[in-house]
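3D model of this:
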Amino acid sequence: MFTKPQDIVVALKLSLSNSISSYAELGKSLGMSASEVHAAVRRLQEARLLDPETKQVRFEALRNFLVHGVPYAFPVSPKAVTRGMPTAWAAPAMSDKISAADQMPPVWPDPDGKVQGAAVQPLYPSVPGAARRDPELYRLLALADALRIGRARERAIAEKELGLHLNRHAHA
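Take a look at the predicted model:
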């Protein structure tokens, strides 16, 4: 079974708490149905990114997949100009580390967004709403997008930041 883009969203959310309270609660926080979350957890277990017994994130495996798999499995190219929510290097997670004045900021199309930029398809349609509700998840999703669309420098910064997050939570 192949991993789907929403599985990455679920894995990143689980990396923040490393436990599943209920599929319904997790789904509500992510803007997904309980059955979508359950299926994502099953695929993550099959991909060996979650422990099947404890349902806890395997942090090193997740880091490796984010860095080496996600850019190829879920590539995206910024498209038309739209209003939305900043992602990748334009998001708060990286905006203080990257100066990208020569290009339009990447954004997730979002009617509530306040930034004009190049449209980037999020990993799942509910990502902007989930990111608004959870700033830490927003940070991780933006870093994952930097891996998906960034140049070498942006990808290196995102890899380092994701590694720090995953190491911190693995040893918490």
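
Only C-alpha atoms from now on, for both contacts and neighbour counts.
Fine.

Which residues does the stretch of helix or strand residue 35 belongs to contact?
Residue 35 belongs to helix 34-46 when assigned by DSSP states H and E. For helix 34-46, the surrounding residues in contact (Cα atoms under 8 Å, 6 or more residues apart in numbering) are 1-4, 6-7, 10-11, 23-28, 50-52, 55.

Is there a quick ChimeraX command that grabs whichever of these are buried?
Paste this into ChimeraX to select the buried members of those, with burial taken from 16 or more other Cα atoms under 10 Å:
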select :3,4,6,7,10,11,23,24,26,27,50,55
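
now the other sequence, so there's something to compare against:
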Amino acid sequence: MSVMKSQDVVVLLKLVSLQQEEETGADGIRSHLGAEAPYSVRGLESQLGISKTEIGASFKRILSNGMAIKDRTTGRPKPNRRNLYDFIVHGLKFVFPASPGAMTRGLPTAFCAPMLKSALLSAGNYIYVWPDPGGRDIGQSVSPLFKSVPEAARNDVRLYEDLALVDAIRLGNQREAGLAKERLSKRLLGT
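As a prediction, the model looks like this:
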């Protein structure tokens, strides 16, 4: 069994996002890929900004540790959504902790992300951001799970929301983390 790396969570969440797009019949995943298959190592590299070598290694890790299984018909990794949810909710903040850093320009995350900001009113003046020179917002920096997360999030709204919920669990107090867990459960498990 291989030890999880933070980019494995990003890859798994992207695979879930691709599955959700297939389930809803959305065809936006091919629009920015051209002829690349979205589930291919090359397709995931262009969508996530993670090298083909790292994506291949991630596939091996997630298959060996039960976070995904190989689909019998397509041969591609299929995330085990229950295991992914349990890991995010119960282990992620201990394995890949997050702590707010210096003020910087970036892309909002946690409950400061645009699609989540109305879900919870914050008493603080500061927002959390993933450092990103192209970002328009200024807030406390939070290291993303992988350095290319801001770019990947800009390209996929579903992935952005999932990663923001993950950060809400990593950073939030009990109330914020609880709400993030509920939303993530609906998104990953349908409950």
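
In the second structure, which residue range corresponds to the following helix or strand past the helix holding residue 35 of the first structure?
Using DSSP H and E, the next helix or strand after helix 34-46 of the first structure towards the C-terminus is helix 59-68. Following TM-score structural alignment, the aligned partner range for helix 59-68 of the first structure in the second structure is 81-90.

now swap in stretch 123-142 of the first structure and tell me
Stretch 123-142 of the first structure maps onto residues 145-164 of the second structure, going by TM-score structural alignment.

the helices in the first structure, which residues?
Taking DSSP state H as the test, the helices found in the first structure are 5-17, 23-30, 34-46, 59-68, 70-73, 92-95, 127-133, 135-149, 152-170.

gap between the residue nearest the centre of the second structure and residue 156 of the second structure?
The centre of the second structure sits closest to residue 163, judged by Cα atoms, centre = their mean, with a distance of 3.4 Å. From residue 163 of the second structure across to residue 156 of the second structure, the span is 11 Å (Cα to Cα, to the nearest Å).

what's the answer for residue 91 of the second structure, then?
Applying Cα to Cα to residue 91 of the second structure and residue 156 of the second structure gives a distance of 25 Å.

the more surrounded of these two?
A side-by-side neighbour count of residue 91 of the second structure and residue 156, using other Cα atoms under 10 Å, places residue 156 first with 17 against 13.

Give the full set of residues in contact with that one.
With contact set as Cα under 8 Å, 6+ apart, residue 156 of the second structure has no partners.

Excluding sequence neighbours, find me the nearest residue to the aligned partner of residue 46 of the second structure in the first structure.
Under the alignment (TM-score structural alignment), residue 46 of the second structure maps onto residue 28 of the first structure. Among residues not flanking residue 28 of the first structure along the chain, residue 34 sits closest, at 7.8 Å (Cα to Cα, 6 or more residues apart in numbering).

ditto for residue 91 of the first structure
That would be residue 142: by Cα to Cα, 6+ apart, it lies 6.3 Å from residue 91 of the first structure.

Number of residues surrounding the one you found?
For residue 142 of the first structure, using other Cα under 10 Å, the count is 27.

can you check the one 5 residues further on too?
By the criterion of other Cα under 10 Å, residue 147 of the first structure has 27 neighbours.

got it, and residue 60 of the first structure?
14.
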